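Asks: generate coordinates for the sequence data below:
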Amino acid sequence: MSLPSAPPSLAPTLSERIADQLRQKITLGEFSPGQRLSEQALSDSLGISRNTLREVFRVLTKDGLLRHEPHRGVFVVVPSIAAVIDIYRVRRMIECQALALAYPRHPAKKSMRAAAEKALQARDAADWLSVGTANMDFHTAVVELADSERLNVMFRQILAELRLTFGLLQDAEFLHEPYVDMNLRILELVEHNEMAKASAAMLDYLIHSERIVLAVYARRVSREG
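Replies: Down below sits the predicted model:
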């Protein structure tokens, strides 16, 4: 007797697709922390009804990227220091393990190389926002080494939160320039299949990045009272 076949995976709904689009816009730095989102403007630009947009807002609010304030509207979240610490904790767990256990000929290595080269070009042009985006592409490729769609989805969410944190700090060159060469060093280790060393280098990288982000964040919070 043959077993019943598994049901086909469901295609994403319209609201899920739009939520992915807005999540990507946040990751690309197109929305600022604390920014109020206009229902009318967004529904017009996205070509969707306001009811659909409200469902999108509910999804992204559940994800922790938006917040609703009664009688005021929907706002992009301002990440807390506790959220930043948690983001880096999760990144260390995911990225270091992905590198340590990666298959030697994994195709994501090519994506890492492409992202690193894009960051170099953007740095030469002093386009620091694009450097930041290329840096996120690099780390997305690192996570893809794990061959887990669940981790890929989770990491996209983490990157969106991280981009909001960077948006608060308002010094893209300071935040992104040092890590172009760090990424290249990790890439060099990966391309030579020295995965244990690459994992250790990523751990050092993330510890350094967390300390810098938290220090700048704390100064900003202190300055604003």
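Asks: C-alpha only now, for contacts and for neighbours.
Replies: Will do.
Asks: residue ranges of the strands in this structure, please?
Replies: Listed in chain order, the strands of the chain (DSSP state E) span 36-37, 66-69, 73-76.
Asks: which helix in this structure runs the most residues?
Replies: Determined from DSSP state H, the single longest helix within the chain is helix 195-223.
Asks: ranking the strands of the chain by burial, who's on top?
Replies: strand 73-76 (a mean of 19; mean count of other C-alpha atoms under 10 Å).
Asks: who touches it?
Replies: Under the criterion C-alpha atoms under 8 Å, 6 or more residues apart in numbering, residues 31-38, 57, 65-69 lie in contact with strand 73-76.
Asks: distance from the chain centre to it, please.
Replies: Relative to its chain's centre, strand 73-76 lies at 20 Å (C-alpha atoms, centre = their mean, to the nearest Å).
Asks: likewise stretch 94-106?
Replies: 18 Å.
Asks: that stretch: end-to-end distance?
Replies: Across its full length, stretch 94-106 reaches 17 Å end to end, with C-alpha to C-alpha, to the nearest Å as the criterion.
Asks: OK, contacts around the closest residue to Gly64 other than its chain neighbours?
Replies: Excluding the flanking residues, the one nearest Gly64 by C-alpha to C-alpha, 6 or more residues apart in numbering is Val77, at 7.1 Å. Residues in contact with Val77, defined by C-alpha under 8 Å, 6+ apart, are 33-34, 64-67, 164.
Asks: ok, now Ile186?
Replies: So Ile186 contacts 198, 201-202 (C-alpha under 8 Å, 6+ apart).
Asks: which other helices and strands contact the longest helix of the chain?
Replies: helix 81-100, helix 149-169, helix 172-191 (3 or more C-alpha pairs under 8 Å, 6 or more residues apart in numbering; DSSP states H and E).
Asks: tell me which of the ones you listed lies nearest to Gly47.
Replies: helix 149-169 (22.9 Å; C-alpha to C-alpha).
Asks: now what about that closest one, what contacts it?
Replies: So helix 149-169 is contacted by 23-24, 26-29, 32-33, 63, 65, 77-79, 84, 87, 94, 136, 140, 143-144, 172, 175, 213, 216-217, 220 (C-alpha under 8 Å, 6+ apart).
Asks: now the other sequence, so there's something to compare against:
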Amino acid sequence: MGTKGSELGELAGDRRLLGRTSTAERVADILRTRIAEGFFPPGARLSEDSIGGALGVSRNTLREAFRLLTHERLLVHELNRGVFVRVLTVEDVEDIYRTRRLVECAVVRGLGEPPFALDGLRSAVADGERSAREEHWPGVSTANIHFHRELVALARSARTDELMRGVLAELRLVFHVVDDPRGLHEPYLVRNREILDALEKGRRGDAERLLSGYLDDSRARLVEVYGGLVADGDAVER
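Replies: Okay, here's the model as predicted:
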């Protein structure tokens, strides 16, 4: 699976994000966002010439951006074939959820005394519920990712935020393969609301219990569905 001309035209519009001093980090930010959005799906080959031309950056700058995203486990370099968006294994999914459980539950457990700064969580919950009413299921998916990033942001740790950004970006690679945002996320809207309600009432223990069950159920469901796709060979097109 390669990169289409229409996609490259859209990517060229991202040049304005680079400013006058384009750097590998800025290019990586653009590509990371595009990967998270499904613009470059799992298994897609990233052409240096096409993407470099669309963004107006040098081959060396693009290669450095690729290196950064490979380190983040979003890309993989295959000898004599090129750079591809990574296709996760079922074991990867299990590991992502182990990490999420460790980080997210620890953040809730370690919160100080209430009241907590919950505006970000309230916004994410409201966005998800509004998208569901409008039957805009990709919006529900985005709001759910936002919810978990805002939850971790309660720790007020730039390092934890960066870790979670990478973990959730990897997870979205799986979501794009499953391609069922309604089935994956709609059942958890009410659970997001329950976690928020518990935190608003200062009940950290209840919030952690709800979150733990949420992550266990989400992991089991995603492993079941994604595992079936991997077994059937439908996880990627090359």
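Asks: TM-score for the pair, please.
Replies: Once superposed, the chains reach a TM-score of 0.89 (TM-score structural alignment, normalised by the length of structure 1), with 212 aligned residues with a C-alpha RMSD of 1.6 Å.
Asks: the corresponding residue of structure 1 for Val83 of structure 2 and Leu42 of structure 1, how far apart?
Replies: In structure 1, the residue paired with Val83 of structure 2 according to TM-score structural alignment is Val74. Look at Val74 of structure 1 and Leu42 of structure 1: by C-alpha to C-alpha, they are 12 Å apart.
Asks: what's the average distance of stretch 96-107 of structure 2 to structure 1?
Replies: Compared with structure 1 after fitting, stretch 96-107 of structure 2 deviates on average by 0.6 Å (mean C-alpha distance after the TM-score superposition for structure 1).
Asks: which stretch of structure 1 lines up against that stretch?
Replies: With TM-score structural alignment as the criterion, stretch 96-107 of structure 2 aligns to 87-98.
Asks: which residues touch that stretch?
Replies: Contacts of stretch 87-98 of structure 1 (C-alpha under 8 Å, 6+ apart): 139, 142-146, 151, 158, 162, 199-200, 202-203, 206-207, 210.
Asks: buried ones only from these, please, as a ChimeraX command.
Replies: The buried residues among the contacts of stretch 87-98 of structure 1 can be selected in ChimeraX (16 or more other C-alpha atoms under 10 Å) with this line:
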select :139,142,143,144,145,146,151,158,162,199,202,203,206,210
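Asks: what is the nearest of the contacts of stretch 87-98 of structure 1 to Thr52 of structure 1?
Replies: Using C-alpha to C-alpha, the contacts of stretch 87-98 of structure 1 come closest to Thr52 of structure 1 at Ile158, 24.1 Å.
Asks: out of the helices and strands packed on helix 195-223 of structure 1, the one nearest Leu120 of structure 1 is which?
Replies: That would be helix 172-191 among these, by C-alpha to C-alpha, at 6.9 Å.
Asks: any buried residues in the closest one, and which?
Replies: Quick answer for helix 172-191 of structure 1 (16+ other C-alpha under 10 Å): 172, 175-177, 179-180, 182-184, 186-187, 189-191.
Asks: what about the residue nearest in space to the middle of structure 1, distance to Leu53 of structure 1?
Replies: When C-alpha atoms, centre = their mean is applied to structure 1, the residue found nearest the centroid is Leu159 (1.3 Å). Distance of Leu159 of structure 1 to Leu53 of structure 1, given as C-alpha to C-alpha: 22 Å.
Asks: ok, now Leu28 of structure 1?
Replies: 20 Å.
Asks: burial measure for Thr13 of structure 1, as a count.
Replies: 9 (other C-alpha atoms under 10 Å).
Asks: re the thing from before, mean shift between the longest helix of structure 1 and structure 2?
Replies: Relative to structure 2, helix 195-223 of structure 1 is 0.7 Å off (mean C-alpha distance after the TM-score superposition for structure 1).
Asks: what's the matching range in structure 2 for that helix?
Replies: Going by TM-score structural alignment: helix 195-223 of structure 1 matches residues 204-232.
Asks: same thing with stretch 173-185 of structure 1?
Replies: Aligning stretch 173-185 of structure 1 against structure 2 (TM-score structural alignment) gives residues 182-194.
Asks: now do that stretch: distance to the chain's middle.
Replies: 17 Å.
Asks: how about stretch 216-225 of structure 1?
Replies: That offset, for stretch 216-225 of structure 1, works out to 23 Å (C-alpha atoms, centre = their mean).
Asks: check stretch 182-191 of structure 1 too.
Replies: 20 Å.
Asks: same question, stretch 158-174 of structure 2
Replies: 6 Å.
Asks: grab the nearest non-local neighbour of the match of Val83 of structure 2.
Replies: Per C-alpha to C-alpha, 6+ apart, closest to Val74 of structure 1 is His68, 4.5 Å.
Asks: which residues in structure 1 does stretch 147-157 of structure 2 match up with?
Replies: By TM-score structural alignment, stretch 147-157 of structure 2 lines up with residues 138-148 in structure 1.
Asks: now do the closest residue to Pro115 of structure 2 other than its chain neighbours: how many residues are near it, please.
Replies: Take Pro115 of structure 2 and drop its neighbours on the chain: the residue closest to it by C-alpha to C-alpha, 6+ apart is Gly202, 6.5 Å away. The local packing of Gly202 of structure 2 (other C-alpha under 10 Å) involves 17 other residues.
Asks: what does Ser45 of structure 1 give?
Replies: 9.
Asks: that one matches what in structure 2?
Replies: Across the alignment, which pairs residues by TM-score structural alignment, Ser45 of structure 1 is matched by Ala54 of structure 2.
Asks: do I have it right that its match meets Leu11?
Replies: Yes - between Ala54 of structure 2 and Leu11 there is a contact under C-alpha atoms under 8 Å: 6.2 Å.
Asks: as a markdown table, the contacts of Ile186 of structure 1 with distance to Met112 of structure 1 would be great.
Replies: As requested, the contacts of Ile186 of structure 1 are exported to a markdown table (distance: C-alpha to C-alpha, whole Å):
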| residue | distance to Met112 of structure 1 |
| --- | --- |
| Ala198 | 13 |
| Ala201 | 15 |
| Met202 | 13 |
